[in-house]
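**Q** got a predicted model here, sequence first, then my questions.
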Amino acid sequence: MKGRNILIRDANQRDIPAIMELIHLKAEFDGCLESVEATPQKLEIDLFGEKPLAFVLLAEVDGDIIGLATYHFIYSTFLAKPGIWLDDLYVKAEYRSHRVGQALMLRLRQIGQEKGCGRIDWTVAVSNEGGINFYEKIGAKLINKVKLCRLDGLSITVE
């Protein structure tokens, strides 16, 4: 990795196969490969359709896509400002500790600044010590006063 430039760029439709690969690698890393329901067709609509629901930053080295950050915009009524929700941050194992995650997070911070965001939020698994150390190193505050809540699948269905 030494001496090789990391390029961070917005994903486009041609990147869908690489995005799918990284989603599967991230799910495998998280121990929940069976929960991936994404398809190339769904990603094409949701990420690159008329009204994108989310955005993807890709990290490349020598033309190889090696990492991603997926995000969407949120709004804080307390701050009366938009924010960013970082959904996934993933770097292929052989490229970790080579500043790729830092480069992705730097670009995300730049986007937040450009859009006038008040904050960037995300979750990290309590068992992901490497991730926690990385986030603390880049200046993130870990907030333990809240718990993630979720309604999914049938829980969303209203009768």
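**A** Thanks, I have it. Numbers count the residues shown, from 1 in each chain.
**Q** from now on I want contacts and neighbour counts done on CA atoms only, so please keep to that.
**A** Fine.
**Q** show me where this structure has its helices.
**A** Under the criterion DSSP state H, helices of the chain are mapped to 16-30, 40-48, 100-114, 129-137.
**Q** pull the number of nearby residues for Phe152.
**A** That one is not Phe; residue 152 is Asp. Close neighbours of Asp152, defined as other CA atoms under 10 Å, add up to 8.
**Q** how near is it to Gln102?
**A** Distance of Asp152 to Gln102, computed by CA to CA, to the nearest Å: 31 Å.
**Q** distance from the longest strand along the chain to the middle of the chain?
**A** Longest among the strand segments of the chain by residue count, using DSSP state E, is strand 64-76. The chain centre lies 4 Å from the centre of strand 64-76; the measure is CA atoms, centre = their mean, to the nearest Å.
**Q** what does stretch 135-144 give?
**A** Taking mean C-alpha positions (CA atoms, centre = their mean), stretch 135-144 and its chain are 16 Å apart.
**Q** what does that stretch rub up against?
**A** Residues from elsewhere that reach stretch 135-144 (CA atoms under 8 Å, 6 or more residues apart in numbering): Gln102.
**Q** try this one next to it:
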Amino acid sequence: MSIKIRKAVEDDSVKVWPLMKELAIFEKYIDSFAITPEIVRESGFHKNPPDFYCIVAEDDDKIVGMLVYYFLPYTAQNRPAIYMKELYVDALYRGQKIGEQLMHALREEAKQKNCGQIKWTVAPWNKAGIKFYERLGANENRDWLNYEWNI
């Protein structure tokens, strides 16, 4: 098994979508999950600029991990930031440092785009995720509370 980390291309849309669905089940929002492979293709590869970018982990021809992100172009530091929206690795491939490789690829992308920060959220019940991010050297930001306004 040889894992390749690369930026997603349009043909990956149908291969990334099942991981997005698995993440929705894992994070308990499958009842409101409205993404389809067609939406992935349109939003990520046909729009200019795209709504999101994606880095994938590939084993042969199978996508086994994904990291979805977008840019926050305007920040108080006068440098863009990256917001990581989704990180997911197929359960059969966990424990092989694929998530770590995806995060390092995102960090390189942030450096190339002159970003000052990578931001994300993690569910408080996701202890394995929290431990993973802390092992990478990430810090919990307790300065801000997350709010939502459902429309």
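**A** Nice, I can see it. Quantities reported herein were computed from a predicted structural model and do not represent experimental measurements.
**Q** and the longest strand of structure 1, what does it pack onto?
**A** Based on contacts counted as 3 or more CA pairs under 8 Å, 6 or more residues apart in numbering; DSSP states H and E, the elements that strand 64-76 of structure 1 packs against are helix 16-30, strand 55-61, strand 81-91, helix 100-114.
**Q** give the aligned range of the second one in structure 2.
**A** Meaning strand 55-61 of structure 1. Under TM-score structural alignment, the counterpart of strand 55-61 of structure 1 in structure 2 spans residues 53-59.
**Q** list the residues that contact the equivalent of Ala105 of structure 2 over in structure 1.
**A** In structure 1, the residue equivalent to Ala105 of structure 2 is Arg107, according to TM-score structural alignment. Shown in contact with Arg107 of structure 1 (CA under 8 Å, 6+ apart): Ile8.
**Q** Pro80 of structure 2 matches what in structure 1?
**A** Structural alignment (TM-score structural alignment) places Pro80 of structure 2 against Pro82 in structure 1.
**Q** spit out the contact partners of that match.
**A** By CA under 8 Å, 6+ apart, the contact set of Pro82 of structure 1 is 73-76, 115-119.
**Q** can you select the buried ones among the residues you listed for me in PyMOL?
**A** If you want just the buried ones from those in PyMOL, going by 16 or more other CA atoms under 10 Å, the selection is:
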select buried, resi 73+117+118+119
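**Q** and the contacts of Pro82 of structure 1, which two are the farthest apart?
**A** Comparing every pair within the contacts of Pro82 of structure 1 by CA to CA identifies Ser76 and Lys115 as the most remote, at 13.6 Å.
**Q** counterpart of Thr40 of structure 1 in structure 2?
**A** For residue 40 of structure 1 the amino acid is Pro, not Thr. Taking TM-score structural alignment, the alignment pairs Pro40 of structure 1 with Pro37 from structure 2.
**Q** what is the burial count for Leu86 of structure 1?
**A** 20.
**Q** look up how far Ile120 of structure 1 lies from it.
**A** When CA to CA is the yardstick, Leu86 of structure 1 and Ile120 of structure 1 sit 7 Å from each other.
**Q** I am finished for the moment; much appreciated.
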